[in-house]
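In: Structure for this input, please:
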Amino acid sequence: MTIRISSLPRRALLATAAFAAAACALPALAQSAAGFPNKPITIIVPFAAGGTTDILARLVGQYLGNELGQSVIVDNRVGAGGNIGGQLAARSPADGYTLFMGTVGTHAINQSLYKKMPFDPIKDFAPISRVANVPNLLVANPQQPFKNVQELIAYAKANPGKINFGSSGNGSSIHLSGELFKMMTKTDMIHVPYKGSAPAMNDLLGNQIAIMFDNMPSAIQHVRAGKLRPLAVTTAKRSPELPDVPTIAEAGVPGYEATSWFGLLAPAGTPADIVNKIDAALIKVYGNPELKKKIADQGAEPVVEKPAEFAAFIKAETAKWGKVVKESGATLD
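Out: The predicted structure is shown next:
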């Protein structure tokens, strides 16, 4: 006897349809995770082309794409200190095909700096791995009377409010590296914000400001030319580019560390197996000395880690820089 579907009770019919749909979906989900990626991956970069964030995204993306067997496209979405790109990435499908090149600004500083954030750096992202650390370099005009960190601290304490330090703008890592130094040394120095690093560097070279905590790639050329005096690097370890220059911690400020870092993240909800697959591919390509050299040539330190390690690092950085932002009084609308 043939049973007509229409003769089944409505509740039974709906249950049968739901079961059939679920049964069909399960193999598809499993296949999509196992077969990832089967189309190009996009890395959203929240800053302009040609900058450090963009350069690192293109370098890492090229090698990552080769390892995963798909092309990686870089999409620059500029504005609001990285928040425009961050918002776009946070709202993208959580399928592993849209990634975000986050920075110390987008994922550790902006949350405290901006009165209103368009995304939550912790809740809206699944961390994958850091890709690089970039040290800041504490440099002084050679006409200044101090030749090392201890002399700088002594001079600042003897002359409160007389040392000016420049930065690329309020809330930048360059600015907050100086504020952290002030906090930890209990010195009174005056912050002078500029519209970008270049004009600040010009005034430092002209002795209009005394010191600057500038990014290594832009400062090192002037150090090598003898136009600036290097006092210390802001990272926990010395830079291979300037092995004779001590860290600020070594030079007399124990525990000081300020790093401009960069890392890959996915939208929150991205399946863990896809996140882990991308991370495993990163770990593999970072074994390539060619990629490491290209990153080092940018004045950066190559870094790769597990997603849980990166997540813990972001939380620690958020707490640290939140305290510095509050102490400095820096704020942006």
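
In: When you work out contacts or count neighbours from here on, use the C-alpha atoms and nothing else.
Out: Noted.

In: mind listing the helices for the stretch 101-250 of the chain?
Out: Using DSSP state H, counting those that start in this stretch, the helices of the stretch 101-250 of the chain run over 104, 110-113, 149-158, 173-185, 197-205, 216-224.

In: To compare with the earlier structure, here is another sequence to fold:
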Amino acid sequence: MTPSTFFRPPWRAATAALAAAAAALAPGAHAQAQQVVWKPTHPVTLVVPYAAGGGTDATARAVAKQLGVLWGQPVVVENMPGADGLIGSRRVMEAKADGHTLLLQVPAIVLTKYMPGLKGIDPLARLTPVTAVSQSPAAIVASAKLPVKTLAELFQHCKAAATPCSLASGESLARISGKQLADEAGIANLITVNYRGTGAIVTDMIANNVNFSFTGITAALPHHKAGTLRILATQGTKRAAALPDVPTTAEAGFPQFQSVTWFGLFAPKDTPAAATQGIVAALREAVKDADVQKTIAAAGAEPVVNSPAEFAAQVQHESERLGALVKRYPLE
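Out: Coordinates of the predicted model:
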């Protein structure tokens, strides 16, 4: 036998012991590392690029409250309307990419680059898609003072009325939808009136200062129930859970006016994957909260929390669809 058979240097024994201990601890250490989820270290700002009172704002406030509970940090909703959402979007585009400044946007964000006067600015080039929060069909809503109760009656009224009908628009997508409607429904003299937020649209529709609008269900629903507004049709593939008696546009005979709105979170470009994944994880828990579910359901919506990659693909699909539409009906 060689001497090494009888003598083992102390450092070799120590090394072997450390290696054995590391091997024994490795599975637990790996599992512990996997359990570490990103959380904010100071207050988070959630920017809503539209005025308070609409569906985007209601969704933001519901999830912000619950995220604050889960994170142990305040999540402050900041309304920054203007320039078809660009003012609020720019606030997040220029923020530090650390997960502490987020944007809640809707599909209209993909149309910003087509807006005249905005020099082709594309917010999506400087933002990171994080996740969808919920999705809801848009609706075609009319003043109850109009002598119409169906979508077909609205179109007939507007084609025959001595005074041109007016469509309220709160953002670029509604203006494109208005152009499409005027073209395909044959309303040659339809007037589009631009607003900065849904709240003002609802007020003017109740007074019949403006006749109808494409808008989210949230703001119109209580007035529809009160009889001061009429939701003539919803624009999803199926009837909204909050409006089981209201037909879809397809059921009303106008399938070309189908549109589903998602409410999605974006972060500044180059936000670390750990942060975006942590936000998604927290949001998945937030939408389980009863108050959050109640707010989302009141909007005729449903929670749809997906991964950053899935949401990015969803945004890309919407960009292609609306890009084709804007070529037919350019923004002015």
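
In: Adding distance to Tyr286 of structure 1, write the helices of the stretch 101-250 of structure 1 out as TSV.
Out: Compiled in TSV, the helices of the stretch 101-250 of structure 1 are given as follows (distance: least, Cα to Cα, whole Å):
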stretch	distance to Tyr286 of structure 1
helix 104	21
helix 110-113	29
helix 149-158	35
helix 173-185	26
helix 197-205	30
helix 216-224	21
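
In: Using JSON lines, lay out those helices together with mean neighbour count.
Out: Shown next, in JSON lines, are the helices of the stretch 101-250 of structure 1 (neighbours: other Cα atoms under 10 Å):
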{"stretch": "helix 104", "mean neighbour count": "21"}
{"stretch": "helix 110-113", "mean neighbour count": "23"}
{"stretch": "helix 149-158", "mean neighbour count": "17"}
{"stretch": "helix 173-185", "mean neighbour count": "21"}
{"stretch": "helix 197-205", "mean neighbour count": "19"}
{"stretch": "helix 216-224", "mean neighbour count": "17"}
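
In: Can you say which of those is nearest to Pro302 of structure 1?
Out: Nearest to Pro302 of structure 1 among the helices of the stretch 101-250 of structure 1 is helix 216-224 (14.4 Å), distances taken as Cα to Cα.

In: separation between Gly206 of structure 1 and Ala140 of structure 1?
Out: Taken as Cα to Cα, to the nearest Å, the spacing of Gly206 of structure 1 relative to Ala140 of structure 1 amounts to 11 Å.

In: So for the two, which residue has more residues nearby?
Out: Per other Cα atoms under 10 Å, whichever of Gly206 of structure 1 and Ala140 has more neighbours is Ala140, with 27 against 13.

In: which residue packs closest to that one, ignoring adjacent ones?
Out: Spatial nearest neighbour of Ala140 of structure 1, chain neighbours left out: Ile211 (4.3 Å); criterion: Cα to Cα, 6 or more residues apart in numbering.

In: residues touching that neighbour, list them.
Out: Shown in contact with Ile211 of structure 1 (Cα atoms under 8 Å, 6 or more residues apart in numbering): 138-141, 163-166, 204.

In: can you tell me which residue is nearest the centre of structure 2?
Out: Residue closest to the mean C-alpha point of structure 2, counted by Cα atoms, centre = their mean, is Phe263 at 1.4 Å.

In: tell me the secondary structure for Gly320 of structure 2?
Out: Quick fix: residue 320 of structure 2 reads Glu, not Gly. Recorded secondary structure, Glu320 of structure 2: helix (DSSP: H, G, I helix; E, B strand; the rest coil).

In: So what touches stretch 177-191 of structure 1?
Out: Contacting residues not belonging to stretch 177-191 of structure 1 are listed as 136, 153, 156-157, 160-167, 175, 212-213, 234, 253, 256, 258, 324, 328 [Cα under 8 Å, 6+ apart].

In: do the same with stretch 223-230 of structure 2
Out: With contact meaning Cα under 8 Å, 6+ apart, stretch 223-230 of structure 2 is reached by 141-145, 149, 205-206, 220, 231.

In: hmm, try it at 6 Å
Out: Identification of contacts with stretch 223-230 of structure 2 by Cα atoms under 6 Å, 6 or more residues apart in numbering yields 141-144, 206.

In: Output the longest strand belonging to structure 2.
Out: Assignment by DSSP state E gives strand 127-137 as the longest strand of structure 2.

In: what angle sits between it and helix 217-226?
Out: Angle between the axes of strand 127-137 of structure 2 and helix 217-226 is 20 degrees (criterion: axes from the mean of the first three to the mean of the last three Cα atoms, to 10 degrees).
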